[in-house]
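S.K.: Let's see this in three dimensions:
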Amino acid sequence: MIRIDSIEAGRGSLPRRSAKQMSNERESYVLTMQEDTPELIEQWRDALDELYMEFRKRSRAALKDYDVEDVHQARVSARKLLTLLPVLDPDDESGLYRPIKKAQKRFGRVRDADVLIGEFKQLRQEAKEAGRGDESRLFKRMAKLEKEERRSQRKKLSAKLPKIVNGKLDRRWKTFLKEDLPELAARADVVGSVRELKDDYRKRRHVYQVTADRAGLYSDEALDALHQVRIAAKRCRYTAEAAAFALGDKQAEDAEHFKSVQKRLGEVNDRHVRIRIADDYGPEALGADEAGWTAFRERLDAQLKEALEEVGEL
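M.R.: As a prediction, the model looks like this:
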């Protein structure tokens, strides 16, 4: 069963901090950052540029043959950049966030199709080996339809990505590292940003709990709210990992926790998405009779419930 416990469960509850304590924490952080500013700027530059170079390399490679791993890594590196940039540049004065976000969405649509095709192929094989021929044929049909969707998304990626990720963006990136980063890194409050992300995670976790109590654990509303918890956990994890040089051991421990949450909730989301895609296609498009469709949907629902029961502590 899902338990909505605090992140600090088993380690004691965190005491509520007064405004004065928070102010003192902030002053202490600023003083420390001022002392370590030159080294910190270089650490930020190294971390960000490594991600950007990976993003550009994978972007170019992905457009050549749409290699599954290149598409995946281009999306991941973009997502990590989108996690770190707001810490430094919350108002996007550099203008970098928007184009990278557009690219990330384009890669995401192709990546989602890649994942679903692989998943449907595996499920087809498992159903076939278990003697569930009707189910196997349904997954085969879903994989075929998803390939058509992927073909469309690949065409859009090829047409639109070069207009977003190009020499102009590279020049803007170099200017950012050289001219903007020193000041932004010196004044960035990484600890405060991580704290805000964790607060957002807790809020989304609470919204999920309330929604599940009101609409039902297996309702679309609750599952959508749970997906938002996963997204918040992912932001916490990526920020803590990518900015580890500016954080302490506590944040590293939290990153492992959020990684675990992300993985467990990812399984739930995958099964929920599987159901939605099946319902969107419907029995007619998938060539299923009433009995076969009913059995298929019941099995998908059971798999979703199984994943929810394995979620555990959030």
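
S.K.: make it CA atoms for all contacts and neighbour counts henceforth
M.R.: OK.

S.K.: what's next to the helix or strand containing residue 69, contact-wise?
M.R.: Secondary structure from DSSP states H and E places residue 69 in helix 68-88. With contact meaning Cα atoms under 8 Å, 6 or more residues apart in numbering, helix 68-88 is reached by 48, 51-52, 54-59, 61-62, 92, 97, 100-101, 103-105, 107-108, 110-111, 114, 181, 184-185, 188-190, 193, 235, 238-239, 242-243.

S.K.: Can you flag the buried ones in the residues you listed?
M.R.: Listed as buried from these are 48, 51-52, 54-56, 58-59, 61-62, 97, 100-101, 103-105, 107-108, 110-111, 114, 181, 184-185, 188-190, 193, 235, 238-239, 242-243; burial here means 16 or more other Cα atoms under 10 Å.

S.K.: do you know how far residue 220 is from residue 304?
M.R.: Applying Cα to Cα, to the nearest Å, the value for residue 220 to residue 304 is 12 Å.

S.K.: residues making contact with the helix or strand residue 301 falls within?
M.R.: For residue 301, the host element (DSSP H and E) is helix 290-309. Helix 290-309 has contacts (Cα under 8 Å, 6+ apart) with 1-2, 134-135, 218, 264, 267-268, 271-272, 274-275, 283.

S.K.: mind running it again at 7 Å?
M.R.: For helix 290-309, contacts defined as Cα atoms under 7 Å, 6 or more residues apart in numbering pick out 1-2, 134-135, 267-268, 271-272, 275, 283.

S.K.: What are the buried residues along it?
M.R.: 292-293, 296, 300-301, 303-305, 307-308.

S.K.: do stretch 74-89 as well
M.R.: Neighbour-count burial for stretch 74-89 [16+ other Cα under 10 Å]: 74-85, 87-89.

S.K.: repeat for stretch 247-257
M.R.: Residues 247, 251-252, 254-255, 257 are the ones in stretch 247-257 that count as buried (16+ other Cα under 10 Å).

S.K.: Second chain to compare with the first, below:
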Amino acid sequence: MAAKYVRQLDKMGRVVIPKDIREDLDLKGRHLGVYEIGSGRGIKVINEEAEGEVKTLDRYGRIVIPIELRQLLHWEEGKQVEIKVNNKEVIISDQSQVCAVCEHEQSLFPVKSKYLCEDCLEDGNLQMSNRWASKLDSLIKEYREHCRNALNFEDPEDIHQARVKGRRIEALLQFLNVSSHHEIFQNLKEAHKLLGAVRERDVLINGFEIRAQEEENQNLADVYAQVYQRVFKKREKHRKKLAEKLPEVISERFYDQWNAFVEDNIRQYVMALNIKQRLDVYEKRFNQAVDGFNEVSEEKGRSSKKALKALHDVRIESKYLRYIYKYLDEIYEEDFQEQVDFYEKLQDEFGNINDLKDWLDAFEKHFDKLESKKKHKKAVKQQMQDELAEKMNQVTIETKSN
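M.R.: Presented below is the predicted three-dimensional model:
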């Protein structure tokens, strides 16, 4: 490695070129050009016989660095700089401007407060792409297993987990800026819709069954039981559709497309990813959803349909952020657990409210077809409305920046 010297800028913006370098390059009395290297890395001093903006060394071997360059590089009086020779050019730069991994000095790219050479940067990009590919492949394998098991209808949790894994895959692809028009997205969304029709009724059946069992008033318990039975019948229709359509949507062709996407395309998305910029977009969207909920709640009331819809939007944004932070934590090995916990808490809290809203919507849909006295049906409806209003009045949301 070539000899390096450390010198300090004086108040006039001058720096002493070491005697060894002055003599080796015969700089005394020469016209010298001073230029920025690029990417904020420093400057180069070259021996050139040209008219125009040139410098010469003074009798102490000092050269004045133009103020425009000092401002560009944020170099002020007292700045310690490193001086060396490269291809007969005097390189004046910040100290230790070498690759943080291999210590090479050529083809450097600034990465935060350090530099990486082209080879190490390429290797790092490849490793990061492989991490993303590994995480997505792990999710798609779990998704595939749950989709297969879901068609047996033996455990409702398989349908639930198939939806969860599919939603997480969508969240990560969106974060990578994969187009929503990509065919993979279309298949995932269609499958999510089919799975959702069954899952929503599983939740309704479970909710009304528990309410029927826990209700002390037998007349009201009978109302809950009737809704449970009606939803149960509806679920069978959606199960049949799921069994018929899901294998067509999430087919072997879909998995072939997935494998081709991960193998051929994932790297370009990872290399183009600006994590902070993307997180800022998602955090801003979440904050806007929170502001929207607060505005609607104040204008229309906490229990209004618009407020419930606005709260659902907050929940969706918190769900995506929870997924994203969780996997960024794993892929980049950074500590995002605080963010994961924050959004998971919101998701769980608002999920309970959303379930109650869905139960109330389902009840209203079946209201006229229930074979119970109107006063009993109204009492059940009032129960759920009061419970929902109480939960909505307890909602407080703080915005959070990354």
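
S.K.: TM-score of the superposition?
M.R.: Aligned and superposed, the two chains score 0.84 in TM-score terms (TM-score structural alignment, normalised by the length of structure 1); 284 aligned residues with a Cα RMSD of 2.2 Å.

S.K.: just curious, which of the buried residues of helix 290-309 of structure 1 is nearest to residue 21 of structure 1?
M.R.: Nearest to residue 21 of structure 1, judged by Cα to Cα, of the buried residues of helix 290-309 of structure 1 is residue 308 at 39.2 Å.

S.K.: what's the counterpart of the closest one in structure 2?
M.R.: Under the alignment (TM-score structural alignment), residue 308 of structure 1 pairs with residue 392 in structure 2.

S.K.: quick one, helices of structure 1?
M.R.: 19-35, 37-65, 68-88, 97-129, 133-164, 167-175, 181-187, 190-215, 220-242, 249-286, 290-309 (DSSP state H).

S.K.: Against residue 253 of structure 2, how distant is residue 324 of structure 2?
M.R.: For residue 324 of structure 2, the distance to residue 253 of structure 2 - Cα to Cα - is 27 Å.

S.K.: thinking again about what came up before, nearest to residue 38 of structure 1 among the contacts of helix 290-309 of structure 1?
M.R.: residue 267 (42.2 Å).

S.K.: Would you mind listing the residues in contact with the closest one?
M.R.: residue 307 are the contacts of residue 267 of structure 1 under Cα under 7 Å, 6+ apart.

S.K.: Swap in 10 Å and give it another go.
M.R.: Contact partners of residue 267 of structure 1, counting by Cα atoms under 10 Å, 6 or more residues apart in numbering, are 273, 304, 307-308, 310-311.

S.K.: can you redo those residues as JSON lines with distance to residue 20 of structure 1?
M.R.: What follows is the contacts of residue 267 of structure 1, written out as JSON lines (distance: Cα to Cα, whole Å):
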{"residue": "273", "distance to residue 20 of structure 1": "46"}
{"residue": "304", "distance to residue 20 of structure 1": "47"}
{"residue": "307", "distance to residue 20 of structure 1": "44"}
{"residue": "308", "distance to residue 20 of structure 1": "41"}
{"residue": "310", "distance to residue 20 of structure 1": "41"}
{"residue": "311", "distance to residue 20 of structure 1": "38"}
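
S.K.: Show me which of the residues you listed is closest to residue 211 of structure 1.
M.R.: residue 308 (14.9 Å).

S.K.: and the closest one, how far is that from residue 118 of structure 1?
M.R.: In terms of Cα to Cα, residue 308 of structure 1 sits 22 Å off from residue 118 of structure 1.

S.K.: can you check residue 48 of structure 1 too?
M.R.: Counting by Cα to Cα, the gap from residue 48 of structure 1 to residue 118 of structure 1 is 32 Å.

S.K.: sorry, back to before: of all the buried residues of helix 290-309 of structure 1, which two lie farthest apart?
M.R.: 292 and 308 (24.7 Å).

S.K.: give me every residue that touches the aligned partner of residue 135 of structure 1 in structure 2.
M.R.: Residue correspondence to structure 2 (TM-score structural alignment): residue 135 of structure 1 is matched to residue 220. Neighbouring residues of residue 220 of structure 2 by Cα under 10 Å, 6+ apart: 211-212, 372-373, 375-381, 383.

S.K.: Make a markdown table from those residues and add distance to residue 290 of structure 2 to it.
M.R.: Output for these, formatted as a markdown table (distance: Cα to Cα, whole Å):
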| residue | distance to residue 290 of structure 2 |
| --- | --- |
| 211 | 31 |
| 212 | 35 |
| 372 | 40 |
| 373 | 41 |
| 375 | 38 |
| 376 | 37 |
| 377 | 34 |
| 378 | 33 |
| 379 | 33 |
| 380 | 31 |
| 381 | 28 |
| 383 | 28 |
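
S.K.: start and end residues in structure 1 for stretch 6-18 of structure 2, please.
M.R.: On structure 1, no counterpart of stretch 6-18 of structure 2 exists by TM-score structural alignment.

S.K.: Map residue 49 of structure 1 onto structure 2.
M.R.: So, by TM-score structural alignment, residue 49 of structure 1 is matched to residue 137.

S.K.: my guess is that match meets residue 266, correct?
M.R.: No: applying Cα atoms under 10 Å as the test, residue 137 of structure 2 and residue 266 come out as separate, 11.3 Å apart.
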